[in-house]
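> Take this sequence and fold it.
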Amino acid sequence: MIIARTLLAAALLTTGLSGAALAQSAHTHGAHQPTANEASDAHQAEMQKMIADMMPAPNDPPSTQDFKKADMAMMHAMHVAYTGNADIDFRTHMIPHHQGAIDMAKVALKHAKDPKTKAMAQKIIEDQVKEIAEMQAWLKKNGK
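Prediction:
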């Protein structure tokens, strides 16, 4: 339930832009412009569907289950408080994003068949581990 709430909050923030774009598009084409409540309800429904789609299901193929678990963990880990300092916020939000890329790459190494996919996944792991270390070092040096 905590993960679902976290995903809903993150998704609402993410889709706020799409909702605004939708409202602008509707306005420019003479269609009904959604009220704030209608937009909020639509976003909430969209987010609930997204969360449901991201939840591993017993009938999902093993790779899909593993990808969904990685997605859910990343979304949960990205729920970090903002400080108002763009340098800090960038790093504290990118670290779990990069860890999510690592976790997804590990799923690819486990399940993928194509050697190019596996090579790309391995490179992503190596690159993201290095970048996470750099961001953590910066945060430590700068008191966070």
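> C-alpha only now, for contacts and for neighbours.
Will do.
> by contact count, what packs against the helix or strand hosting G19?
With elements taken from DSSP states H and E, the one containing G19 is helix 2-28. Contacts defined by 3 or more Cα pairs under 8 Å, 6 or more residues apart in numbering; DSSP states H and E place helix 2-28 against helix 36-54, helix 62-77.
> I'd like the ones you listed as JSON lines, with distance to L109 and mean neighbour count appended.
Below are the helices and strands packed on helix 2-28 laid out as JSON lines (distance: least, Cα to Cα, whole Å; neighbours: other Cα atoms under 10 Å):
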{"stretch": "helix 36-54", "distance to L109": "20", "mean neighbour count": "15"}
{"stretch": "helix 62-77", "distance to L109": "10", "mean neighbour count": "19"}
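> Adding distance to A101, write those helices out as a markdown table.
Shown next, in a markdown table, are the helices and strands packed on helix 2-28 (distance: least, Cα to Cα, whole Å):
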| stretch | distance to A101 |
| --- | --- |
| helix 36-54 | 16 |
| helix 62-77 | 9 |
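> Second chain to compare with the first, below:
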Amino acid sequence: MNTLATLAFSAAVATVSFAILPPAASAQSAMAYPEKCKTEGMKTDMSKNDMSTGGMPMGEMTDYQKASMDGMKDMHMNMMQGMMKKDADVSFVCGMIAHHMGAISMSEVELKYGDNEGARQMAQKIIDAQKKEIEEMSKWVDKEAK
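All right, here's what the predicted structure looks like:
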């Protein structure tokens, strides 16, 4: 994906859903993104990149919105790294691992800040299912990725 398309995609996602995206450290610290999914030479720190905040100044964001924006940077970096793999199968699985990690992070935001019991139950169900799938996909990557 070229830089302009990446920025446009990031801005669109931020504008539509910045309030529900993942917190930075939670899923990333609980489950590490597989080394075989990382692309050598690709910048891994998006914290210095200008990321759209949906037009809202950072100072006006709530704590959950700030955590969500930080997490979105981590998720997008991992997804972009995974999708840059030369093997289509490895690229798909690595991209899905990052995507699932983002789903876990989004769910953790809900558990931390949400107060609707139904939404919180959905979040916990997502965490449980996605962790299992990440483990399965990570084992596949370890075995199949060169």
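> Just give the TM-score of the two.
Laid over one another, the chains give 0.61 as their TM-score (TM-score structural alignment, normalised by the length of structure 1), with 107 aligned residues with a Cα RMSD of 3.2 Å.
> one step back: which one of the helices and strands packed on helix 2-28 of structure 1 lies nearest to D87 of structure 1?
helix 62-77 (18.4 Å; Cα to Cα).
> which bit of structure 2 covers stretch 82-98 of structure 1?
Under TM-score structural alignment, the counterpart of stretch 82-98 of structure 1 in structure 2 spans residues 84-100.
> From the rest of the structure, what touches that stretch?
33, 37, 39, 75-76, 78-83, 130-131, 133-134, 137-138, 141, 144-145 (Cα atoms under 8 Å, 6 or more residues apart in numbering).
> quick revisit: tell me which of the helices and strands packed on helix 2-28 of structure 1 lies nearest to T14 of structure 1.
That would be, of the helices and strands packed on helix 2-28 of structure 1 and by Cα to Cα, helix 36-54, which comes in at 9.6 Å.
> Identify the residue range in structure 2 corresponding to stretch 21-33 of structure 1.
Stretch 21-33 of structure 1 covers no residues of structure 2 once aligned (TM-score structural alignment).
> how about the longest helix belonging to structure 2, which residues of structure 1 does it hit?
For structure 2, the helix with the greatest residue count under DSSP state H is helix 117-144. Here helix 117-144 of structure 2 aligns to structure 1 at residues 115-142, judged by TM-score structural alignment.
> So for that stretch, what gets flagged as buried?
118, 121-122, 124-125, 128-129, 131-132, 135-136 (16 or more other Cα atoms under 10 Å).
> With stretch 13-24 of structure 1 instead?
19, 23.
> do you know how far the spatially most central residue of structure 1 is from I51 of structure 1?
What sits nearest the mean C-alpha location of structure 1, by Cα atoms, centre = their mean, is M75, with 4.8 Å. Note on M75 of structure 1: its distance to I51 of structure 1, by Cα to Cα, to the nearest Å, is 10 Å.
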